[in-house]
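Enquirer: Sequence and predicted structure, then a few things I'm wondering about:
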Amino acid sequence: MDRLATLDLFIRIVDRGSFSAAAAACGVSRPVATAAIKALESRLGVRLLQRSTRHVRPTEEGIAYYRRCIAILADLEDADRNAGGTVSGVLRVDMVGYLARTVLLPALPNFLARHPALTVHLGEGERFVDLIREGVDCVVRAGALADSGMVARPVGVMQEVTVASPDYLARHGMPATPEDLEGHQMIGFVSSRTGQPLPLEFTRGDEVIEVMLPTRLLVSGAETSAAAARQGLGLVQAPRYRFIDDLANGTLIEVLADFPPTPTPLSVLYPGSRQLSPRVRVFVDWLVEFIGPRLHPGK
């Protein structure tokens, strides 16, 4: 392996804590990876990694070398970009599936056209992602963010809406104010943090009103809650863009439009411990420029 490839391998070993995972990511065998790191340590005259049967951890010298390697490779990417005007490689992004399908994918041809040498690896999930260990460059998340030690850059704010099916409203009536919700029911969306259903939320001026209604269905997936609403199982709240087609064709009807839920922020997160690579930088800048304004579809 050449020196740059060895640096990349070393970074991946530290990130993932595994020779095997790093070797697979670099497209080499485990013996080749082991030999390359041994040769690197021999050339430097220091031990960079502590190996055990279960874990691989950097030594103090290894941590210092790792940080320099990160900076070197990021500088090299910047140099290549400035010289050739292009960003290349694989950008690994993770985001919730419905966000990927309804917000990102329709706009992605624009991004790919801007950066023809860049490939996007799009993962879908709502769980916590260990970006460094899993080799993910950045994640896009909606809602309030827990303190994760990552850098969070706001992308935009998503307008929220309350909806129900025509059949549901025929049975329960159309409320005029939040106080008219007695006798109604909601589809209980279970919080991944608390394990409890989230209340419905309405605004009246600066006042935020939380309403917990009876529910006969608890769900933990956004697509399932939307499908349940279409089946007439209760009221549901979600970003307006998710229901543009439903609202247009009458599958769902907006409820309490004068008392909308508070908007939901959308953010992109990336490790603060690393120098931001050009491919992540151009993606983050594009999200803010191109996706942010698209989060406010009209009524």
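Expert: Ah, there it is.

Enquirer: contacts, neighbours, all on C-alpha from now
Expert: Noted.

Enquirer: So which residues of this structure form strands?
Expert: 49-51, 56-58, 89-95, 118-124, 138-142, 150-158, 160-164, 188-189, 200-204, 207-211, 218-219, 236-239, 253-254, 264-271 (DSSP state E).

Enquirer: distance between the longest one and the chain's centre?
Expert: Same thing as strand 150-158. From the chain centre to the centre of strand 150-158 is a distance of 10 Å (CA atoms, centre = their mean, to the nearest Å).

Enquirer: List the buried residues for that strand?
Expert: By neighbour count on 16 or more other CA atoms under 10 Å, the buried set for strand 150-158 is 150, 152, 153, 154, 155, 156, 157, 158.

Enquirer: Next, format those as TSV and append distance to residue 45.
Expert: Below are these laid out as TSV (distance: CA to CA, whole Å):
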residue	distance to residue 45
150	34
152	39
153	41
154	44
155	46
156	49
157	52
158	54
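
Enquirer: Kindly list the longest helix within the chain.
Expert: The single longest helix within the chain, with elements called by DSSP state H, is helix 60-84.

Enquirer: same for that helix, what does it pack against?
Expert: Using 3 or more CA pairs under 8 Å, 6 or more residues apart in numbering; DSSP states H and E, the elements in contact with helix 60-84 are helix 3-16, helix 278-286.

Enquirer: Recalculate using a threshold of 10 Å.
Expert: helix 3-16, strand 49-51, strand 56-58, helix 278-286 (3 or more CA pairs under 10 Å, 6 or more residues apart in numbering; DSSP states H and E).

Enquirer: Residues contacting that helix, please?
Expert: With contact meaning CA atoms under 10 Å, 6 or more residues apart in numbering, helix 60-84 is reached by 4, 7-8, 10-12, 14-15, 41, 46-50, 57-59, 85-89, 273-279.

Enquirer: I only care about the residues you listed that end up buried; give me the PyMOL line for that.
Expert: In PyMOL, a selection of the buried entries from the contacts of helix 60-84 looks like this (16+ other CA under 10 Å):
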select buried, resi 7+8+10+11+12+14+15+47+48+49+57+58+59+86+87+276+277+278+279
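
Enquirer: Second structure for comparison follows:
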Amino acid sequence: MDHHLLAIRVFNRVVETGGFTRAADSLRMPKATVTKLIQNLEDHLQTKLFQRTTRSVSVTPEGECYYRRTVKWLADLEQMEGCMTESQSAPQGVLRIDVGGGTAKHVLLPALREFLERYPQIQIDLGVGDRNIDLINDSADCVIRSGPLADSTLIARRLFDLEWVTCASPDYLARYGTPKHPAELEQGYPLTHYRHAVNDRVLPLRFVDRGKTMELLYRYQVSVNEGNALLASALAGLGIIQTLRFMAEPHLQSGELVSVLSDWQPPGENMFLVYPSNRHLSAKLRVFIEWAVERFNS
């Protein structure tokens, strides 16, 4: 029964990831093992679950029907087992969280000791970077990210509001002057832009003028694809940047950075904790969600 249950779990992961190799990587098992388990499952059911070619894997109609039934059954089984486990022990195990570099440095890591002291049997594997990951393919339990939620199969819990700030170093402003209007940035102000970590697209500076959003992408001398590096470039006097206020706030308070063009700042966003809707909440993930909402959504 354990072998058959493993085969069903592997089958579901192949469906969710869209391939045998990706499923094997996310489950951390050899691809040959995944292939053998699927073959055994198909032999047991006497049904072809996948159409396989050298280039692609697609679910058969029978496989799609089997997935819809087994995904709910597995969720119910995990919930039942989770309830039994939770009644006997404290939350434990490895919790995989993915978060942007700035949020990790300025928000999550300074507060994380409080969580670990409350739940000492939980081990955190923290993935840090500005690349938006796939929760299934990258085997993360949850991510902390800003902006709108594009995938309707995910659940997002709001943590806190974000505010943007445009800023530069005092040395930079002494050399180039302080702009009074966003349009002046075209007139010889060196800029540092953020470059998207996935598609390499350089993002414009955003401002709001009389209710209308302005997106300005003037010539820049530097672009970076990571939030902490963007902040470091401003501290080094390389250019005006636009960043999240919680990252810049300590440097604004100390005078290392100066806010400019504050009357034209774009509207803020929300920071969310995101996790799959079709995955049973393990005890470790559930308590982390509860702690994060309690700690940051106040």
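Expert: Perfect, thanks for sending it. All figures in this text were calculated on a predicted structure; none of them were measured in a lab.

Enquirer: Quick check: residue 270 of structure 2 touching residue 145?
Expert: Yes: Residue 270 of structure 2 lies in contact with residue 145 (CA atoms under 10 Å); the separation is 8.6 Å.

Enquirer: Mutual contacts of those two, please.
Expert: In contact with both residue 270 of structure 2 and residue 145: 158, 159, using CA under 10 Å, 6+ apart.

Enquirer: neighbour count winner among the two?
Expert: Higher neighbour count among residue 270 of structure 2 and residue 145: residue 145, with 21 against 15, using other CA atoms under 10 Å.

Enquirer: And that one? What does it align with in structure 1?
Expert: The alignment partner of residue 145 of structure 2 in structure 1, by TM-score structural alignment, is residue 141.

Enquirer: Next: residue 112 of structure 2.
Expert: Per TM-score structural alignment, the equivalent position to residue 112 of structure 2 in structure 1 is residue 108.

Enquirer: In structure 2, what range does stretch 224-235 of structure 1 match?
Expert: Mapping stretch 224-235 of structure 1 onto structure 2 (TM-score structural alignment) gives residues 229-240.

Enquirer: For the matching stretch, buried residues please.
Expert: Residues 230, 231, 233, 234, 235, 237, 238, 239, 240 are the ones in stretch 229-240 of structure 2 that count as buried (16+ other CA under 10 Å).

Enquirer: Check stretch 242-252 of structure 2 too.
Expert: So stretch 242-252 of structure 2, judged by 16+ other CA under 10 Å, has buried residues 242, 243, 244, 245, 246, 247, 248, 249, 251, 252.

Enquirer: Using a markdown table, please lay out the residues you listed together with distance to residue 65 of structure 2.
Expert: Output for the buried residues of stretch 242-252 of structure 2, formatted as a markdown table (distance: CA to CA, whole Å):
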| residue | distance to residue 65 of structure 2 |
| --- | --- |
| 242 | 49 |
| 243 | 47 |
| 244 | 45 |
| 245 | 48 |
| 246 | 47 |
| 247 | 48 |
| 248 | 51 |
| 249 | 52 |
| 251 | 56 |
| 252 | 57 |
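
Enquirer: now, among these, which is nearest to residue 296 of structure 2?
Expert: Nearest to residue 296 of structure 2 among the buried residues of stretch 242-252 of structure 2 is residue 246, at 12.8 Å by CA to CA.

Enquirer: I'd like the distance between the closest one and residue 103 of structure 2.
Expert: For residue 246 of structure 2, the distance to residue 103 of structure 2 equals 9 Å [CA to CA, to the nearest Å].

Enquirer: again, but for residue 93 of structure 2
Expert: For residue 93 of structure 2, the distance to residue 103 of structure 2 equals 23 Å [CA to CA].

Enquirer: sorry, back to before: between the buried residues of strand 150-158 of structure 1, which is nearest residue 292 of structure 1?
Expert: Distance to residue 292 of structure 1 across these (CA to CA) is lowest for residue 156, with 4.5 Å.

Enquirer: Aligned counterpart of that closest one in structure 2, please.
Expert: In structure 2, residue 156 of structure 1 lines up with residue 160, judged by TM-score structural alignment.

Enquirer: out of the helices and strands packed on helix 60-84 of structure 1, which comes closest to residue 269 of structure 1?
Expert: That would be helix 278-286 among these, by CA to CA, at 9.0 Å.

Enquirer: Once you drop chain neighbours, what's closest to the residue nearest the centre of structure 2?
Expert: Taking CA atoms, centre = their mean, the centroid of structure 2 lies closest to residue 143, which sits 4.0 Å from it. Counting by CA to CA, 6 or more residues apart in numbering, residue 98 is the residue found nearest to residue 143 of structure 2 once chain neighbours are left out, at 4.6 Å.

Enquirer: which position in structure 1 aligns with the one you found?
Expert: So residue 98 of structure 2 corresponds to residue 94, using TM-score structural alignment.

Enquirer: doesn't residue 139 make contact with that match?
Expert: Yes: taking contacts as CA under 10 Å, residue 94 of structure 1 lies within contact range of residue 139: 4.6 Å.

Enquirer: what residues are up against the match of residue 156 of structure 1?
Expert: Shown in contact with residue 160 of structure 2 (CA under 10 Å, 6+ apart): 146, 269, 270, 271, 272, 273, 293, 295, 296, 297, 298.

Enquirer: and the gap between the closest residue to the last one other than its chain neighbours and residue 253 of structure 2?
Expert: Leaving aside its chain neighbours, residue 298 of structure 2 sits nearest to residue 160 (7.7 Å; criterion: CA to CA, 6+ apart). According to CA to CA, residue 160 of structure 2 stands 21 Å off from residue 253 of structure 2.
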